[in-house]
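Q: Next comes the sequence, and after it the predicted model I'd like to discuss.
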Amino acid sequence: MHRRGLLLATLGTLAGGAAVAAAEAPERRAQASALAGQRLITGIARAGDRLVAVGQRGHVLHSGDGARSWVQAAVPANADLTAVAFADADTGYATGHDGTVLGTRDGGRRWERLLDGRQANALVLDHMQRRVAAPDAEAQDHKLLDEARRNAEAGPDKPFLDLCFTDAANGFVVGAYGLVMQTRDGGKRWEPWFDRIDNPGLLNLYAICASRGALYAAGEGGLLLKREPEGDRFHALGSPYTGSFFGIVATSAGVLAFGMRGHAYLSADDGRSWQAVATGLPASIVSGAVAGDGTVALVDQAGNIVRSADGGLHFTTSGLNPSMPLAAVAFADDKTLVLGGPRGLRSVEFKTKDS
């Protein structure tokens, strides 16, 4: 199992070119459960004034009252979900195990399947076969073709771990063993970027975010990548750390990457250099969120919470004690955090901005 999978486990049709339309597959729906809000939650996102949370067995919950109550959504997949993001109040996407990608057009109330692992494997294999047949094919392309064949033979067992959509149509999903897929039409078609990232070791990609028109990805072994605005490749950045990064977020001060053993690094110069940030967190940082007023919150696996009022340059303890291990965090508003973990969902409120 990939490293972040271990971390969370301890907490409880082909079309022309490289694009493909999502094919029909047997539908496996998430089961309705009165206890869904008390089970493992691994991702939370804002959808306008609403909140949407995702977790194990395809569970998706949404709240329209600031996280005071939650309603389970109908979901045509039962794979564990790892991340959720919204491009606007209505249009959102979720991703997870078995190559699952889901989409919603009504703020998270109803979902449709956009991609699964079999389709993703077929996409990557077809793409690499075309790439190896090209006149400018390189030795690395042949290695990637071999890997694509192995993945197809193994079946749909590779998870997507995070996603980033810059608008309702354009987005990327990233995942295990260097998997990267792009859509330009809201998930109707997907294009592999398997051969367009500087990741010869096929390290896991755990997180992706957008900042100032560029995309940043972070992963295993200190891997940091950047795609320039409208660029055709993710290029490796000089990394200050050899441990895994489990998250990366854009803040008012730059780009903040965080991960194992409480380590966090901030780049204020578009990824050219990174400075260590003292978070005060003792355990692996598993999630981060940025409020509308710019406040940054980080949570670690052990249930500790810190926040920053200056974009991640400095962190202070939050004074909050959710008394549970954590896997996800989001701001319901500038003073209320929504937390997720193996014991489900919980919200906590700061007493004052500087408390």
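A: Received the coordinates, thanks.
Q: can we go C-alpha only for contacts and neighbour counts from here?
A: OK.
Q: residue ranges of the helices in the chain, please?
A: 3-10, 117-133, 139-154 (DSSP state H).
Q: Of those, which is nearest residue 293?
A: For the helices of the chain, proximity to residue 293 was assessed by C-alpha to C-alpha; helix 3-10 is nearest, at 29.4 Å.
Q: what's the neighbour count on the closest residue to residue 183 other than its chain neighbours?
A: Spatially, and ignoring its direct neighbours in sequence, residue 183 is nearest to residue 190 (4.8 Å; C-alpha to C-alpha, 6 or more residues apart in numbering). Other residues within reach of residue 190, judged by other C-alpha atoms under 10 Å, total 29.
Q: A further structure is provided below for comparison with the first:
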Amino acid sequence: MLLRHLPALAGLCLLATHVQAEPPALDYPIRPQQVLLLNVTAPGDSLVAVGERGVVLRADKQGDQWQSIRTPSTRTLTGVAFVDANQGVAVGHGGTLLRTTDGGRHWQAVEADTNDDALLGVAALTDGRMAAWGAFGLYLLSTDNGVTWQRHSVLDEDFDRHIAQIIVLADGRWLMVGESGTLASSADRGETWQALESPYAGSLFGALQLQDGGLLIYGMRGNLWYSADGGQTWEQRDTHTTFAFNGAIQLRSGRVLLLGNSGVMLASDDQGRHFSALPSTHASLARAIERGDSQLLAVGDHGVMSLPSLATTGQD
């Protein structure tokens, strides 16, 4: 079933609270516009998207023809990341970890210490390192491109907040955002974390470093914050909405786009200093990537969407 609202679209409202029998594995074609998709990435010359019921969709770089891939899981997949054109990892509910070595054509289950808690995201970071994160402080590191994983604590042993995203900053630090205003940085490639003063006590769903070094963090109820000093101080940006923001991207043109629930999209053409509303997409969006032809491909509760007009720079 497609969901009208996708708070965080990282899985925060989709967490399984009870163990349920798994439905039969998918073995039929999935239409790319009729499935809930939560993440998309572009390894090599292909596109890979993941979503509900263990769905993996794969296409060439143009995104014209999508093939549904059967995986070992029927749990909702929330994140996908590749270290190169062939090696990638997808994560999801119930502690699901899947790995591919052929660009997403085939997937194998990977064991890790997750306690069956939901994984909400994964990233390929630096020097063969990957990080996966999720509910109740679940945080895993891999140093071998996702073959094996080790569980680590965040901040302290009692940390139990949902982690929404981890990104690598230009200065080499890692930045983490999450539930209850979680904001932390790591100077040792994710081994240990130090709390940063957060400007917001509610849930943060994502972060983006801009081309000029500025930082954006965003989340619930239209909250959007900007930092020009690496996260030491923050200024709130007026978004004129109370819908959650799920993703952000800076295009090659320099334009910054924020993707939200219920079709909300904002754009900035001055490195995040001011934002204005774009026409509604009439669909909640989770993530987007810019294709080589400058068109934007997004995923959300209407599956795959092409948004060609948003890649051009405008004036706020």
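A: Sure thing, it's come through. Worth saying up front: this structure is predicted, and the values here are computed from it rather than measured.
Q: picking that back up, what does the residue nearest to residue 183 of structure 1 correspond to in structure 2?
A: By TM-score structural alignment, residue 190 of structure 1 lines up with residue 149 in structure 2.
Q: Could you do residue 169 of structure 1 as well?
A: In structure 2, residue 169 of structure 1 lands on residue 128 (TM-score structural alignment).
Q: and what of residue 248 of structure 1?
A: Using TM-score structural alignment, residue 248 of structure 1 lines up with residue 207 in structure 2.
Q: my guess is the match of residue 169 of structure 1 meets residue 141, correct?
A: No: counting by C-alpha atoms under 8 Å, residue 128 of structure 2 does not reach residue 141; the two are 10.4 Å apart.
Q: When the two are compared, which one has more neighbours?
A: Higher neighbour count among residue 128 of structure 2 and residue 141: residue 141, with 22 against 12, using other C-alpha under 10 Å.
Q: Who are the contact partners of the more buried one?
A: 129, 130, 131, 132, 149, 150, 151, 152, 190 (C-alpha atoms under 8 Å, 6 or more residues apart in numbering).
Q: show me what contacts the fifth one?
A: Put plainly, it is residue 149 of structure 2. 112, 113, 140, 141, 142, 143.
Q: Number of residues surrounding the spatially closest residue to the match of residue 248 of structure 1 that is not a sequence neighbour?
A: Spatial nearest neighbour of residue 207 of structure 2, excluding adjacent residues (C-alpha to C-alpha, 6+ apart): residue 217 at 4.3 Å. For residue 217 of structure 2, the neighbour count with other C-alpha under 10 Å is 26.
Q: Which position in structure 1 pairs with residue 217 of structure 2?
A: Under TM-score structural alignment, residue 217 of structure 2 pairs with residue 257 in structure 1.
Q: just checking, its match touches residue 247?
A: Yes: with contact defined as C-alpha under 8 Å, residue 257 of structure 1 counts as touching residue 247 (5.8 Å).
Q: which residues are in contact with both of the two?
A: Contacts common to residue 257 of structure 1 and residue 247, judged by C-alpha under 8 Å, 6+ apart, are residue 218.
Q: hmm, back to that, ok, now how distant is the match of residue 248 of structure 1 from residue 216 of structure 2?
A: Per C-alpha to C-alpha, to the nearest Å, residue 207 of structure 2 is found 5 Å from residue 216 of structure 2.
Q: Now the common contact residues for these two.
A: Here residue 207 of structure 2 and residue 216 have no joint contacts, going by C-alpha under 8 Å, 6+ apart.
Q: nearest spatial neighbour of the counterpart of residue 329 of structure 1 in structure 2, skipping sequence neighbours?
A: Taking TM-score structural alignment, the alignment pairs residue 329 of structure 1 with residue 288 from structure 2. Nearest non-adjacent residue to residue 288 of structure 2, counting by C-alpha to C-alpha, 6+ apart: residue 298, 4.0 Å away.
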